[in-house]
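[1] Return a 3D structure for these sequence lines:
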Amino acid sequence: MINTTRKRGMGAFALLGASALVLAGCAAAPEAEAPEETEALDFLPCIVSDAGGWDDKSFNEAAYDGIEEAAGDLGVDFIAVESADENAYGPNVQNLVDQGCDLIVTVGFLLNEATATASAANPDINFAIIDDFVEGDNVKPILFNTVEAAFLAGYAAASYSETGVVGTFGGIPIPPVTIFMDGFVQGVSHYNEVKGTSVQALGWDLDGQTGAFTGGFAPGTEALTTAQGLIDQNADVLLPVGGPIYFSAAEAIRDSGRSIALMGVDKDVFVSDPDIADLLLTSVLKNIAVAVYDVVTAAAGGNFDSSTYVGTLENGGVGLAPFHDFESSVDAELSGEIEALIAAIIAGEIEVTSPASP
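    The predicted structure is shown next:
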């Protein structure tokens, strides 16, 4: 368990102490009225990760960022519990219930059962779940139509590829993962239609809804082998979908000695993980931090509601990160084409769908 408290008050205390020392040397210092004390907010927000952990540099970390910022702005403590594996989900959620949390954010599709059980048993506690729907007046689903943003990534990957082969693979075949893969493959196909090319997208069969998966969200042998398999088939752009499995993809790229670009998911991994920034073509963004921040601050103000939030290109809930260091390497027209695609998707002129769309 991590219990994070604000440290902003220390800076104010140090400043007050310095002022007092200055005033002590001035005989004619005027009396200052004591500031009114504001009553501390009685609100305890809490959050529990999936097995990817808080240091995944993407999905869980983004959710943690949101609650950390919200707690800081509210002036309250928060409790964050990290799940070692999926056997910990139920006990970890119950642990937060037992600690008197007012709002519990569960991070990920895999916490559905634990969230449904705890929310039904504790109607006086509010819950929010990311990437899945749980019914209940005290549960707010936070969903993202990521297929739209992943479509842009597939288009960009096809544009950048010099070998004419790109690839994707996932951690576990669950909707929040496959929705990325659906969009990625559709984006490659759209590029081929527009440009008259034949770029291959490996790792995911759009029609059969089957593809390459590591079996979990941990980096390691399976993720390394899967990434290497795509590289061996001449892929020069990789989109690993599943938090920290991209660590192993980056390792495979470096081991290959070839010029291969990596794509991140959830956060702008160029920013969140500078160690592999040189490999990052772009990242498919889910604005998880902002969504969590909004839910926490609303609940703290007594404005919690159970209506489903769906992040889209139109409302800024999903998007594509900048090309950063690759800006000079991509086609000069690509950024403009991406902007045009965004406008066309929002207008409904290009239909981008997935069986996993919320």
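
[2] contacts and neighbour counts: CA atoms only from here.
    Will do.

[3] all strands of the stretch 1-150 of the chain, in order?
    For the stretch 1-150 of the chain, applying DSSP state E, counting those that start in this stretch gives strands covering 2-4, 45-48, 78-81, 103-107, 126-130, 139-144.

[4] for comparison, sequence B:
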Amino acid sequence: MTISTRKTVLAGLAMFGTVAMLAACAQAPATTDDTNSAAASDFLPCMVSDEGGFDDKSFNQLGFEGLTEASETLGVKPITVESATETDYQSNVQNLVDQGCNLIVTVGFNLAAATVESALANPEVNYAIIDDTADLDFNGEIDAPNIKPIVFDTAPAAFLAGYAAAGYSKTGVVGTYGGLQIPPVTIFMDGFADGVAYYNEKNGTTVQTVGWDVASQTGSFTGGFAAGVDSLAKAQGLIDQNADVLLPVGGPIFLSAIEAIKSSGKDIAMIGVDADLYETYPDGADLFLTSILKGMKVGVAEVVAGAGADDFDATPFVGTLDNDGVGVAPFHDFESKVAATMADELDAIKAGIIDGSITVESPASPKQ
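    Below is the predicted model:
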């Protein structure tokens, strides 16, 4: 598949500073630490967001926090640009190349084509991309040697959340909907629905998942990652089907789900994605049963720090349950509302997934 073809595919799916660096003062003969510091001062890390911006309380924000943390440690000031729409991706990446960035981190699957195109045209620049393997030909090979994927096998973590949701549900119906029908979204939905099915298998229950069908890979999507009328309608549609646990997957779309829940007047819980939304969005804390976590902040910080120390390679960073790259947040205010045995059950399931006795698979899972 060519880059232009991939752009077409992504478009189809969607229908679904001036740099301030530390000045090196005149110094005595350099020690090892002095040398590393001098090297870091010449390093300029940069980042391009996907739609939603760096304050989305979700994946863009987590990536930004990782970049900021590593940059502060290195003593450099990063450059960041936000994408308002998909038409901004290519120009935003080129903008950072033109500003002399040494490492450009792109946030999200949707930036894959722009990232690969720029990496091939600028082999002296290093790139990292979150939530995509930069494999436009789908042959298992990264398409440029200067791109490092930062990906996460979130299906097992979502499986745990699905199990908990089924155990909590009083109506026997739980629901999920997504922003765009792309792998970083559907992987959550696959794991969630399979976790509900596993709960039914183990407990003799018939909790139903609405909004996503794993077998047919079809379900409910807003067509973007913005909160608003479309997301509100999708959430309301699940509520109308009697769902009392909602999993909105796609950055800020969760804000519309909160609106729908409050308008309904019903006792409905939510599950967050990417970050622990109980902490990042305290205004909705009383609604969050748990959140499905992706260690994007840690992954980005590790990659940026490595590149700043002149230690960059294209080997993918893959977050898993085993390395704590993915997981589930505490029940917080719902601790007394879930079964007393639920935490122990989830610990046992997590151990089973890690040792291979419980298989959790998704078509969207990254190759490891």
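
[5] So after superposing, what's the score?
    With the length set by TM-score structural alignment, normalised by the length of the first structure, the two chains reach a TM-score of 0.90; 331 aligned residues with a CA RMSD of 1.8 Å.

[6] re the thing from before, I'd like the strands of the stretch 1-150 of the first structure as a markdown table, with mean neighbour count and distance to Q186 of the first structure appended.
    Listed next are these as a markdown table, based on neighbours: other CA atoms under 10 Å; distance: least, CA to CA, whole Å:
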| stretch | mean neighbour count | distance to Q186 of the first structure |
| --- | --- | --- |
| strand 2-4 | 11 | 41 |
| strand 45-48 | 28 | 33 |
| strand 78-81 | 22 | 37 |
| strand 103-107 | 28 | 27 |
| strand 126-130 | 27 | 24 |
| strand 139-144 | 25 | 17 |
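
[7] which residues in the second structure does the lengthiest helix in the first structure align to?
    Ordering each helix of the first structure by length in residues (DSSP state H) puts helix 175-195 first. The alignment of helix 175-195 of the first structure onto the second structure (TM-score structural alignment) covers residues 183-203.

[8] residues making contact with that stretch?
    109, 131-132, 153-167, 176-179, 205-209, 212-214, 249-250, 360-365 (CA atoms under 8 Å, 6 or more residues apart in numbering).

[9] hmm, which of those residues are the buried ones?
    Neighbour-count burial within these applies to 109, 131-132, 153-167, 176-179, 207-209, 212, 214, 249-250, 360, 362, 364-365; the criterion is 16 or more other CA atoms under 10 Å.

[10] Which of these fall in helices?
    Using DSSP H, those in helices are 155-167.

[11] So which of those residues is the closest to M270 of the second structure?
    A165 (9.0 Å; CA to CA).

[12] Which stretches in the first structure count as helices?
    Counting by DSSP H, the helices of the first structure are 8-24, 59-74, 89-98, 112-121, 147-160, 175-195, 221-232, 245-256, 269-272, 288-300, 334-347.

[13] The fifth one vs helix 334-347, what angle?
    Using axes from the mean of the first three to the mean of the last three CA atoms, to 10 degrees, the interaxial angle of helix 147-160 of the first structure with respect to helix 334-347 works out to 150 degrees.

[14] Skipping adjacent residues, who's closest to the counterpart of I346 of the first structure in the second structure in space?
    When the second structure is aligned by TM-score structural alignment, I346 of the first structure is paired with I354. Leaving aside its chain neighbours, I354 of the second structure sits nearest to D322 (6.0 Å; criterion: CA to CA, 6 or more residues apart in numbering).

[15] Mind telling me what the one you found corresponds to in the first structure?
    Match for D322 of the second structure (TM-score structural alignment): E314.

[16] how close does its match sit to I104 of the first structure?
    Distance, E314 of the first structure to I104 of the first structure, by CA to CA, to the nearest Å: 28 Å.

[17] Also S19 of the first structure?
    Distance, S19 of the first structure to I104 of the first structure, using CA to CA: 41 Å.

[18] Need the strands of the stretch 1-150 of the first structure in a markdown table (columns: distance to F180 of the first structure).
    A markdown table is the format used below for the strands of the stretch 1-150 of the first structure (distance: least, CA to CA, whole Å):
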| stretch | distance to F180 of the first structure |
| --- | --- |
| strand 2-4 | 31 |
| strand 45-48 | 23 |
| strand 78-81 | 27 |
| strand 103-107 | 17 |
| strand 126-130 | 15 |
| strand 139-144 | 10 |
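
[19] The match of D322 of the second structure touches A347, doesn't it?
    No. Contact criterion CA atoms under 8 Å: E314 of the first structure and A347 do not qualify, at 9.1 Å.

[20] Who has more neighbours out of those two?
    Neighbours were counted for E314 of the first structure and for A347 using other CA atoms under 10 Å; E314 has more, 14 against 11.

[21] A12 of the first structure pairs with which position in the second structure?
    For A12 of the first structure, no residue is aligned by TM-score structural alignment.

[22] neighbours of A12 of the first structure, just the number please.
    A12 of the first structure has 10 nearby residues by other CA under 10 Å.

[23] if I look at it, how far off is S19 of the first structure?
    Taking CA to CA, one finds A12 of the first structure at 11 Å from S19 of the first structure.

[24] which residue packs closest to V214 of the second structure, ignoring adjacent ones?
    D190 (5.7 Å).

[25] just wondering, since we're on that neighbour, how far is it from Q208 of the second structure?
    14 Å.

[26] and if you look at V300 of the second structure?
    36 Å.

[27] And for K294 of the second structure?
    Distance from K294 of the second structure to Q208 of the second structure, by CA to CA: 26 Å.

[28] swap in A226 of the second structure?
    Taken as CA to CA, the span from A226 of the second structure to Q208 of the second structure is 27 Å.

[29] likewise S357 of the second structure?
    Look at S357 of the second structure and Q208 of the second structure: by CA to CA, they are 25 Å apart.

[30] How about V360 of the second structure?
    Distance, V360 of the second structure to Q208 of the second structure, by CA to CA: 19 Å.

[31] got it, and Q90 of the second structure?
    According to CA to CA, Q90 of the second structure and Q208 of the second structure sit 42 Å apart.

[32] do V338 of the second structure as well
    Applying CA to CA, the value for V338 of the second structure to Q208 of the second structure is 18 Å.

[33] With P316 of the second structure instead?
    The value you get for P316 of the second structure to Q208 of the second structure, if CA to CA is used, is 36 Å.
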